Every structure is written in structure tokens, then in C-alpha cells.
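1. Sequence and predicted structure, then a few things I'm wondering about:
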Amino acid sequence: MWNDPIVEETRRLRDEFAKKHNYSIRAMVAELKQWEQEGFPLPRRTDQENPSAQCSDSDCTAAAQRSRAAGQ
């Protein structure tokens, strides 16, 4: 079966978020509400965390190009 890397990453991040809050839906909702009040600030990735930021346009994947275009 084929695995989509974006889906895999989304599932991993979802589990990390839930684990961080001890799988408490109340704690997760409280953090999400606070995040909403702050205007949904996103953490910036460093080039080390995001190796696709270093690639040239000719060898980047479409996802990496979209990421750069969105300013991430």
C-alpha cells in the first residue's frame, strides 16, 4: 500500500500534539483557543529542519515550491 508522506506527517504531528496534552481534549481545545486569540502564529522552520528550502527550482518538488511561495 502506498503511503503519502504529507498524510504521515500530519498524523505524526497530531499524535505529538495529543501526547503533549496527555490526550486531554479539554487541554487541546484550550491551547487551540489561545492560539486562535493570538492570530494563529506559526513557528518558523530553520533551513536545517526544512532541507527543501536549500534546493534549486529545477530539482524542488511541487510541495517545496508551494511552501516557499507561501513564505514558509
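-> Perfect, thanks for sending it.

2. Going by C-alpha atoms from here, please, whenever you check contacts or count neighbours.
-> Fine.

3. quick one: the helices in the protein?
-> Assigned by DSSP state H, the helices in the chain fall at 5-20, 25-37, 62-69.

4. could you give the angle of the last one to helix 5-20?
-> Between helix 62-69 and helix 5-20, the angle comes out at 60 degrees (axes from the mean of the first three to the mean of the last three Cα atoms, to 10 degrees).

5. Check which residues of helix 62-69 are buried.
-> Across helix 62-69, burial judged by 16 or more other Cα atoms under 10 Å covers 64-65.

6. Got another one to weigh against that:
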Amino acid sequence: MDESGFSHDTPRTHGYSPKGHRCFGLKNWGAKGRTNVIGALLGTTLFAIGLFDCNINRDVFYVWITKILAPRTS
């Protein structure tokens, strides 16, 4: 099993503008948000995938084991 997270938005560090002009952005690329994923791998098969819009702590991990992983391994 493994846990990983993905940002909803990634800040941009570079942009384009005419030479001699300042580069301005139109979007808030610094917006926050993250989805965390927990999944299990059996051989080459990925299963029991859970998506969470919160930080993974022991309570969330326990819910993943009891509600997602255990029913799929019975």
C-alpha cells in the first residue's frame, strides 16, 4: 500500500510578455487544495483506491482499511 497527494493547482514560476514589459497573470495559480490517494498493489494489480480531500492521519487510514481495503480482500 502507498499514499500520495496531488495539488489541485500548481503555481507558475515563469510566463511570457513582450520584451521590456512586465508579465502579469490572470489566474490565481497559488490556490490551495490537495487530494490524497491511498491504494494497494497486489502483484501488478492496483485496487482498493481511496480518494480523500483531507490530510491522511491514523483515523483516515483506519477508515480506508476497514471500509475499502478489508471488503475487497475477503
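-> Perfect, I can see it now. Quantities reported herein were computed from a predicted structural model and do not represent experimental measurements.

7. TM-score of the superposition?
-> For this chain pair, the superposition-based TM-score is 0.25 by TM-score structural alignment, normalised by the length of the first structure; 30 aligned residues with a Cα RMSD of 3.4 Å.

8. what's the spacing between Thr10 of the first structure and Gln37 of the first structure?
-> 23 Å (Cα to Cα, to the nearest Å).

9. buried set for the longest helix along the second structure?
-> What stands out as the longest helix in the second structure, according to DSSP H, is helix 58-63. Neighbour-count burial for helix 58-63 of the second structure, counted by 16+ other Cα under 10 Å, picks out no residue.

10. Beyond it, next helix or strand please.
-> Counting by DSSP states H and E, the next helix or strand C-terminal to helix 58-63 of the second structure is helix 70-73.

11. Which elements pack onto that next one?
-> Helices and strands in packing contact with helix 70-73 of the second structure are not found; criterion 3 or more Cα pairs under 8 Å, 6 or more residues apart in numbering; DSSP states H and E.

12. Just give me the neighbour total for Lys20 of the first structure.
-> Number of residues near Lys20 of the first structure (other Cα atoms under 10 Å) recorded here: 12.

13. Give me the helices and strands touching the helix or strand Thr35 of the second structure falls within, please.
-> Applying DSSP H and E as the criterion places Thr35 of the second structure in strand 34-42. Contact here means 3+ Cα pairs under 8 Å, 6+ apart; on that basis strand 34-42 of the second structure packs against strand 2-7, strand 45-52.

14. Please produce TSV containing those, extended by distance to Asp59 of the second structure and mean neighbour count.
-> Output for those, formatted as TSV (distance: least, Cα to Cα, whole Å; neighbours: other Cα atoms under 10 Å):
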stretch	distance to Asp59 of the second structure	mean neighbour count
strand 2-7	14	12
strand 45-52	12	14
